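# Have a look at this fold, sequence not included:
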């Protein structure tokens, strides 16, 4: 689990993000999708283990990087509801 968390935290932005190479766009998009998939798996793991605060932190980072991903907002709302119902603050 610690290794997955480290990989998640190592994100430093898009591949060649400071360069505007058209040829790099497909690889940039592939890596973004791969990161997003990993983030969702990490969040799912935390939810299954009732680590709602950790799952919220993951989803907030996803929201920061993928602001147009509507399903992320829905997941965050569910997590906040679960957190309030579990008695955690």
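Looks like it came in fine. Just so it is clear, the structure is predicted and the values come from calculations on it, not from any experiment.

# make it CA atoms for all contacts and neighbour counts henceforth
Will do.

# Setting aside sequence-adjacent positions, which residue approaches residue 36 most closely?
If the residues on either side of it in the chain are set aside, residue 36 comes closest to residue 62, at 7.1 Å by C-alpha to C-alpha, 6 or more residues apart in numbering.

# And the helices in the protein, which stretches?
2-9, 25-48, 52-65, 70-86 (DSSP state H).

# Looking at those helices, which one is packed in the most?
helix 52-65 (a mean of 18; mean count of other C-alpha atoms under 10 Å).

# so how far is that helix from its chain's centroid?
6 Å (C-alpha atoms, centre = their mean, to the nearest Å).

# I'd like to know which elements that helix is packed against.
Counting contacts by 3 or more C-alpha pairs under 8 Å, 6 or more residues apart in numbering; DSSP states H and E, helix 52-65 packs against helix 25-48, helix 70-86.

# Quick check: closest non-adjacent residue to residue 4.
residue 42 (7.3 Å).

# distance of the one you found from residue 25?
26 Å (C-alpha to C-alpha, to the nearest Å).

# and the comparison structure, right after this:
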């Protein structure tokens, strides 16, 4: 049993640029340029800060309790997600 707050994040955090590169690889498409910050701010307003600055939250408590991620990398998770939706 577990109680209290948990960081429900992937075990390996990525920057926006890294995520774009992984997504491009999984989709077999080039990832030439990251989305410019001004475009994210136009689309998402203050919420863009979450995408641009990030928190680098690591799920230490989950890991210390022995939680195992089904997909331990963004590439594995995106591959599964995109395969199941095609």
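Structure's in. What do you need? All values reported here derive from a predicted model rather than from experimental measurement.

# Once they're superposed, tell me the TM-score.
Overlay of the two chains. TM-score (TM-score structural alignment, normalised by the length of structure 2): 0.23; 38 aligned residues with a C-alpha RMSD of 4.4 Å.

# Next up, the contacts around the residue nearest to residue 4 of structure 1.
Neighbouring residues of residue 42 of structure 1 by C-alpha atoms under 8 Å, 6 or more residues apart in numbering: 4-5, 55, 58.

# re the thing from before, contact partners for the residue nearest to residue 36 of structure 1?
Contacts for residue 62 of structure 1 were tallied using C-alpha under 8 Å, 6+ apart; they are 36, 39, 72.

# same deal with residue 58 of structure 1?
Neighbouring residues of residue 58 of structure 1 by C-alpha under 8 Å, 6+ apart: 39, 42-43.

# Turn the residues you listed into JSON lines, columns for distance to residue 81 of structure 1.
What follows is those, written out as JSON lines (distance: C-alpha to C-alpha, whole Å):
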{"residue": "39", "distance to residue 81 of structure 1": "20"}
{"residue": "42", "distance to residue 81 of structure 1": "19"}
{"residue": "43", "distance to residue 81 of structure 1": "15"}
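
# Out of these, flag the one nearest to residue 31 of structure 1.
residue 39 (12.1 Å; C-alpha to C-alpha).

# Distance of that closest one relative to residue 84 of structure 1?
Residue 39 of structure 1 is 23 Å from residue 84 of structure 1, where distance means C-alpha to C-alpha.

# Check residue 58 of structure 1 too.
Distance, residue 58 of structure 1 to residue 84 of structure 1, by C-alpha to C-alpha: 18 Å.

# go on, residue 25 of structure 1?
Separation of residue 25 of structure 1 from residue 84 of structure 1 (C-alpha to C-alpha): 41 Å.

# same check, this time on residue 72 of structure 1
Using C-alpha to C-alpha, residue 72 of structure 1 is found at 18 Å from residue 84 of structure 1.

# next one: residue 31 of structure 1
From residue 31 of structure 1 across to residue 84 of structure 1, the span is 34 Å (C-alpha to C-alpha).
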